[in-house]
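Asks: Sequence first, predicted coordinates after that:
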Amino acid sequence: MTKPAFLNNSFTMNSETHNSYGERIFTGLAYLIISIFGTTGNSLVIIAILLSRKLQTPTNIFVASLATADLLTCLFLIWNVIALLGRDGWPLPHAEWLCAVAGFAIFTCTGVSVYTLATIALNRFVFITKSLQTYQKIFSPIKIRLMIVFTCYTFVFTHIKRHFKKKRENELNNIALAEGSSIDQSTQRRADGISQMELNITKNLFLVVVAFFVCFSPYCVLQFIPGTYYLSLYGAILVVANSAMNPVIYARRHPHFKIVLTALIKCQYDKIPEPTDFLKRFLARRVDPFP
């Protein structure tokens, strides 16, 4: 039987590349655990954003995009588990397309995660270092939608470059016309206006980026070291584990997510801050939205 190409990589080892069925069972069980926790955690993150207006910020739109990509990764990971637990490889000979689709989906979602993390970093950079007007102009609702739909941020870079070039020209003109250090004072006022809460959110999102690189680095390094293909199987476990880590980071460290996620887990929906109209209707009718 012809095996799909996806079966021949370290994410879904089969009997042709790994002689030990025990190793494949270990990997399959690890994937299964990651899939269960990742599906649950990322679903809670998405639901939290849908139910609380407090979480519906430009930054959290990208968080929702990242959670969606991670959720899809965890859902499609189930097919990898099926492939790994089959003694002779893919156990569904008439549905090999499922394995190919799963491979395509996982690699695509990984790419989306990379782009989303890059945009989150850009979002925090602009918010912390630039004026509120600049931030609102770059991350307007329509532009955020385009970023999410295409996961392509070339136009953002172009816009920033053009905008900042114009801003520098205006600043030079202001320096020539104004006395004192008005620009420095403006920068100081902006820095004073950034709350400790926003700094904590930025630190939390930085941890998300760090976790991504920590999980992906070992696998990537192993690909360039001859004779380590055997170890890349375990590196792949760490890669997919990243899809289940972010909800834990949000729940433990993000000041807003922590409150909403705790309320969801405890089914205390009336304690969700700034509930959306959808949640208000359910609470008013005394109907549990998650029976």
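Replies: Cool, got the structure.
Asks: From here on, just use CA atoms for contacts and neighbour counts.
Replies: Fine.
Asks: Run through the helices of the stretch 51-200 of the chain in chain order.
Replies: Taking DSSP state H, counting those that start in this stretch as the criterion, the stretch 51-200 of the chain carries its helices at 58-85, 96-129, 132-138, 141-150, 154-177, 182-193, 196-222.
Asks: Show me what the helix or strand just after the last one is packed against.
Replies: Following helix 196-222 in sequence order, the next helix or strand is helix 229-253 (DSSP states H and E). Packed against helix 229-253 by the contact rule (3 or more C-alpha pairs under 8 Å, 6 or more residues apart in numbering; DSSP states H and E) you find helix 21-51, helix 58-85, helix 196-222, helix 255-265.
Asks: tell me the most buried of those helices?
Replies: Greatest average neighbour count among those goes to helix 58-85 (a mean of 22), per mean count of other C-alpha atoms under 10 Å.
Asks: for comparison:
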Amino acid sequence: METTPELDYSLLMDDLPENGTQRVISVYELYGYFNVVIVSTIFCVIAFLGLTGNTMVFIAVGLSRKLHNITNAFIVNLSICDFLSCTILPFHAVAVIAEDGWPLADWFCSFIASLSIITQTSGILNLTMISLNRYVLITKPRKLYMRVYTHKKVAWMIAFTWLFPFLFLLVPQFFLSGLGYQDFFRICIWNSRHKLALVFQGIGALAFIISTILIIFSYVSIYRFIRRHMRMMANKEGGNDPAASVEIVEEESALNDNKIGTSTKSHRSTKKKTISRKQIEITKNLCLVVVSFFICVLPYTIHLPTGIYDMRGTYLALLFMSHACINPILYAAKHPHFKVIFSCMFRCKYSEIPMPTMGVKKLFRRATSASTYSSTDGRYA
């Protein structure tokens, strides 16, 4: 089958003599109805996996204080982005199935387009924040980390990931009517035919490029730092010289108003290697999250400027959106803390959750009290 030429809408219009209007021929009409079934199904599968996985991330953080640290604040924020992205995918599926245009209210289509723009941009900004956090945590002195990542500053960093796309990408398009339903692709997104569309897409592209540069810089610097220190440790007798150890801040300390207990200080020399190993594992996992993100995003990003508008772009867009359901899978498989807590959740062994929160402790106390009461007078089954 021949590919569709560049998007010349004048070539894709059908005259409707009964009412004298025209409609755009969609990409699904050009390439067959079976693509409607495939695309709508994939939308729903990504939504189900993403909503389930990211909900588990929220629950895991609510169950264990071990996950209450600075890096995981950004991870939870990223999960919120992915969760919101997945909530709108079923509506995209509805739009694909509907043959007579957007079946719901126009304002709702604009809302879906707005949410898509905000969550996708906020996602890459969150990955940048995570990368910079790992960079400062591992390669910089402990005092600098504690000074940079305070409660207030972290709150502003998280707010920035939402305010930037809202103020610079979304608000201007509300006033310029740049959001709505795209007949050719049957999707709610910004209007690519708007005279200022390239301006907003350029702002988004600039944010993506700067974020990519910062992410690459952070992980390359971390890799070089760890390799250099591991070589130093290997050159020492038995690798036990404290001067050669990689000193890494315990992130839980940063959440306690920058106060580090005397027990942590007194055992720092014995805990250094264990902390270092776990933090390196966490960094590897988060680097894998970044790599998977770019694997999903780059093909569509490269394809978009080509001006080739066919089903290839649609399927690459599906790959682009699939990263919203991949991150929880990576946490469950590789993250040393999330993996343990997810395992307890899957096996329903909540008593084995490390450092349970007060809510979990209260639940266990009530369960224990009820069990004890049942065994004494037999009143409860």
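Replies: Looks like it came in fine. Remember, it's a predicted structure, so these values are computed and weren't measured experimentally.
Asks: which ones are touching the residue nearest in space to the middle of the second structure?
Replies: For the second structure, the residue nearest the mean C-alpha position is L78 (3.8 Å; C-alpha atoms, centre = their mean). By C-alpha atoms under 8 Å, 6 or more residues apart in numbering, L78 of the second structure lies in contact with S122, G123, N126, L127.
Asks: can you put these in a markdown table and add distance to D377 of the second structure?
Replies: Supplementary listing: these in a markdown table, determined by distance: C-alpha to C-alpha, whole Å:
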| residue | distance to D377 of the second structure |
| --- | --- |
| S122 | 56 |
| G123 | 55 |
| N126 | 55 |
| L127 | 56 |
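Asks: In terms of distance to F225 of the second structure, which of those ranks first?
Replies: Of all the contacts of L78 of the second structure, the one sitting nearest F225 of the second structure is L127; the distance, using C-alpha to C-alpha, is 20.3 Å.
Asks: Can you verify my assumption that that closest one contacts V290?
Replies: Yes - here L127 of the second structure lies in contact with V290, judged by C-alpha atoms under 8 Å, at a distance of 6.7 Å.
Asks: Go through the contacts of L78 of the second structure and say which is closest to I308 of the second structure.
Replies: Proximity of the contacts of L78 of the second structure to I308 of the second structure was ranked by C-alpha to C-alpha; the top entry is G123 with 26.2 Å.
Asks: check contacts around the alignment partner in the first structure of the closest one.
Replies: The equivalent of G123 of the second structure in the first structure is S113 (alignment by TM-score structural alignment). Contacts for S113 of the first structure were tallied using C-alpha under 8 Å, 6+ apart; they are L66, A69, D70.
Asks: which of the residues you listed lies closest to Q185 of the first structure?
Replies: Checking these one by one against Q185 of the first structure (C-alpha to C-alpha), the nearest turns out to be L66, at 36.6 Å.
Asks: What separation do you get for the closest one and L283 of the first structure?
Replies: L66 of the first structure sits at a distance of 29 Å from L283 of the first structure (criterion: C-alpha to C-alpha, to the nearest Å).
Asks: which position in the second structure aligns with L77 of the first structure?
Replies: Taking TM-score structural alignment, L77 of the first structure has L89 as its aligned residue in the second structure.
Asks: contacting residues around that match?
Replies: Applying C-alpha under 8 Å, 6+ apart to L89 of the second structure gives the contacts F43, C44, I46, A47.
Asks: ditto for M157 of the second structure
Replies: Listed by C-alpha under 8 Å, 6+ apart, the contact partners of M157 of the second structure are M129.
Asks: how close does it sit to V297 of the second structure?
Replies: From M157 of the second structure to V297 of the second structure the distance is 23 Å (C-alpha to C-alpha).
Asks: G313 of the second structure now?
Replies: Taking C-alpha to C-alpha as the criterion, G313 of the second structure is separated from V297 of the second structure by 12 Å.
Asks: Report the aligned residue range of the first structure for stretch 55-66 of the second structure.
Replies: Counting by TM-score structural alignment, stretch 55-66 of the second structure lines up with residues 43-54 of the first structure.
Asks: gap between that stretch and the chain center?
Replies: A distance of 14 Å separates the centroid of the chain from that of stretch 43-54 of the first structure, by C-alpha atoms, centre = their mean, to the nearest Å.
Asks: Equivalent analysis for stretch 113-130 of the first structure, please.
Replies: In terms of C-alpha atoms, centre = their mean, the centre of stretch 113-130 of the first structure is found 12 Å from the chain centre.
Asks: what do you get for stretch 224-231 of the second structure?
Replies: Here the centre of stretch 224-231 of the second structure is set off from its chain's centre by 29 Å, with C-alpha atoms, centre = their mean.
Asks: That one corresponds to what range in the first structure?
Replies: So stretch 224-231 of the second structure sits over no part of the first structure, by TM-score structural alignment.
Asks: tell me the contacts of P165 of the second structure?
Replies: By C-alpha under 8 Å, 6+ apart, P165 of the second structure lies in contact with I117, I118, T121, S122.
Asks: how close does it get to F217 of the second structure?
Replies: Plainly put, P165 of the second structure is 23 Å away from F217 of the second structure if you go by C-alpha to C-alpha.
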